[in-house]
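Enquirer: Fold the following, please.
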Amino acid sequence: MSGDTAYTALCREIPDLPIFLEPWYLDALAPGWKVATVEKGGKTVAAWPYFPKRKGPVSFVTMPVLVRFMGPVFHPEFDHEKQWYKLIPELWVQIKGYLVFRQDAPYSLTNWLPLYWLGFFQYTRYSYTIDLRQGREAIWAHVAGDYRQQKIPKAREAVTVESSDDLEAFIQVHDQTFRHQSLPSPVSRDTISRLDAAAAARGQRRILLARDRQSGQVHAGLYLLINDHSVYMLMAGSDPALRTSGASILLTWEAIEWALTLPGVRTFDFLGSMIEPIERVRRQFGARQVPFFRISYLRWKWLALLFRGKI
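Expert: Okay, here's the model as predicted:
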């Protein structure tokens, strides 16, 4: 069985696999991605997808744009620490050799000690999620009072929320967020279009736009991803000139309410952030802080001086 085929078969067995690790997603956003696998008893029990790149003479592994998690995953029968200690080294021996290696591991990897023994180091990062099994009333009760009583009702008076296939409208409002700060968009139009073509064809994305009730102008937009167990808030944007309307806050609440209607979906995942003002908004929705590991490996430790702040 080839690595890609073995990995696809394993993915079908993992009930909470992040959408970012699904083969179709990697095909869309990480051309040339590779995967190491381990088989036991004729079945694939562990895999480690990764995205190799080369810049001049330097070969390295990094995170593709819009792929939020990559790292080792395991068949449910082997997904416990005793097996991690055995399987992670078996996977790593197939990968090592790159000058620099960096990934953001999925939430499921809660113990990085096997990686430490292999020479990795890590930074703990944080995301925010909401457990949708609480139900609407409990989730609403945990939303900050000024959001419930002032900002969301005020936004409803100013804008309407629509589910849309207007990708161009979303890209424009997404890019406005960065232009306002004199920054280039971190995601190219081509990358978003490639993702959207793949996700829309599978029915695994939703675009929400907040339009002005009077002018129809877009105040804010959200780009959501969906799989069997989670809704992911992948991208967001707002018009800086219209930010006081509270449309972004309303869109987020509308996205949570919509996620509550999806059978089997248990988690609303904000996918971060470590940026203080954004983190504050996540907490205002009652989201739970979830740690994950940014794991890095340098073939030679002195490379840390060259890559300080870049890995």
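Enquirer: okay, CA-based contacts and neighbour counts for the rest of this
Expert: Noted.
Enquirer: so residue 266 sits right up against residue 226, yeah?
Expert: No - in this structure, residue 266 is not within contact of residue 226 by CA atoms under 8 Å, at 11.1 Å.
Enquirer: When the two are compared, which one has more neighbours?
Expert: Higher neighbour count among residue 266 and residue 226: residue 226, with 21 against 18, using other CA atoms under 10 Å.
Enquirer: Let me see the contact set for the closest residue to the more buried one other than its chain neighbours.
Expert: Setting aside the residues directly before and after it, residue 226 is nearest to residue 204 in space (CA to CA, 6 or more residues apart in numbering), at 4.8 Å. Applying CA atoms under 8 Å, 6 or more residues apart in numbering to residue 204 gives the contacts 225-227.
Enquirer: Please generate a structure for the following sequence too, so the two can be compared:
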Amino acid sequence: MENLDKIKTFISESEQGTIFTTPEWLEAVAPGKWDYITNESAGSIKACMPIILNEKLGLTICNMPPFTQSLGIMYPAYEGKYAEVLTRKMNALSEIIPVIPKNSYFRQRLHPSITNWLPFYWQEYNQLTRYTYIIKDLANQDKIWKSFRSNIRQEIRKASKTIKIFQEDDFESLSFCIDSTFARQRNKNFDFSTLKNIFDSCKKLKNGKIFLAKNENGICGAIYLVWDKKSAYYIAGGSPIDVRTTGAMPLLLWEAIKFSSKVTKHFNFEGSMIKPIERFFRAFGGEQVPYFEITKINSKIISFAKNFKI
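Expert: All right, here's what the predicted structure looks like:
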């Protein structure tokens, strides 16, 4: 791909650039099906957007890949008056939307720093607001601890008496814990193949880690964490059905938060729109942060299927 090094530099300097927008991540979650579209002027990138295209049943789908919180538009570090910066961003986005490859269905989630989707609206795209929770200051662990809900602190104290946390490259144990959780929820659609691709890629780049919780009876929980220079992200986790009340998950997340303070600035729970999961993440005291999901249906077949929930 031409100018890939230039794009990688742009990603590292953009506020919206994350581990999710890097070539390594995109290749892990969508092998051979990704690209970047850019808006350039005088040799400088004014805007950049990762694009993933899949062909299915004669339809071209531009969708969000698994385990990926956000893609969307990325801007350079503009400086100047607010109105001037906003105008430059709107112009850049307005110019990049028309060059999005022709597709039957488009869905991307934007970085939480993007608060303006008007150029998408003017081009008849739709928007859904989603939420995540982010601990934005990892420097003061005492402050973070005090921001936890009291029951979370109690569970962590109790669990720490019988459970030890280990950092191991044990994908099999992680898979076992996740599989146990999804089996409990009667959900068999977890994408272990893509998660393994991510694990292998991040292991090579040294920006991913598995945390395992163990007691005298064996493994009682596991989570997977990835990070870039801006934030750490909770990707997946679970616990065996017979030990789900041990407090392993709160303890695992607390250890992951403490670890993250050594490698990055923020901790992103990656939120959830599922009520019990949202309630659990909320208890860790992170700031509730909205972000936009942008969609557009360009196919009568897909529109019909969605309207009638086929």
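Enquirer: Report the TM-score for the pair.
Expert: A TM-score of 0.92 describes the superposed chains when it is computed by TM-score structural alignment, normalised by the length of the second structure; 304 aligned residues with a CA RMSD of 2.1 Å.
Enquirer: preserved in the second structure, out of the contacts of residue 204 of the first structure?
Expert: Retained contacts for those in the second structure, judged by both residues aligned by TM-score structural alignment, their matches' CA atoms under 8 Å, are 225-227.
Enquirer: Tabulate the contacts of residue 204 of the first structure (JSON lines), appending distance to residue 26 of the first structure and secondary structure.
Expert: Conversion of these to JSON lines gives the following (distance: CA to CA, whole Å; DSSP: H, G, I helix; E, B strand; the rest coil):
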{"residue": "225", "distance to residue 26 of the first structure": "14", "secondary structure": "strand"}
{"residue": "226", "distance to residue 26 of the first structure": "15", "secondary structure": "strand"}
{"residue": "227", "distance to residue 26 of the first structure": "15", "secondary structure": "coil"}
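Enquirer: And the residues you listed, which is closest to residue 239 of the first structure?
Expert: For those, the residue nearest residue 239 of the first structure by CA to CA is residue 225; the value is 22.0 Å.
Enquirer: For residue 285 of the first structure, see how far away the nearest residue to that closest one once chain neighbours are set aside is.
Expert: Distances taken as CA to CA, 6+ apart put residue 205 closest to residue 225 of the first structure, at 4.5 Å, once the chain neighbours are dropped. Between residue 205 of the first structure and residue 285 of the first structure the distance is 22 Å, computed by CA to CA, to the nearest Å.
Enquirer: Specify which residue of the two has the higher count of neighbours.
Expert: A direct count of neighbours by other CA under 10 Å for residue 205 of the first structure and residue 285 places residue 285 higher, at 24 against 21.
Enquirer: Once you drop chain neighbours, what's closest to that one?
Expert: Distances taken as CA to CA, 6+ apart place residue 143 nearest to residue 285 of the first structure, at 4.4 Å, with adjacent residues excluded.
Enquirer: and if you look at residue 73 of the second structure?
Expert: In this structure, residue 73 of the second structure finds its nearest non-sequential neighbour in residue 49, 4.7 Å apart by CA to CA, 6+ apart.
Enquirer: Following the chain onward from the host helix or strand of the one you found, which element is next?
Expert: Assigning secondary structure by DSSP states H and E places residue 49 of the second structure in strand 44-52. Sequence-wise, the next helix or strand beyond strand 44-52 of the second structure is strand 54-56, with elements assigned using DSSP H and E.
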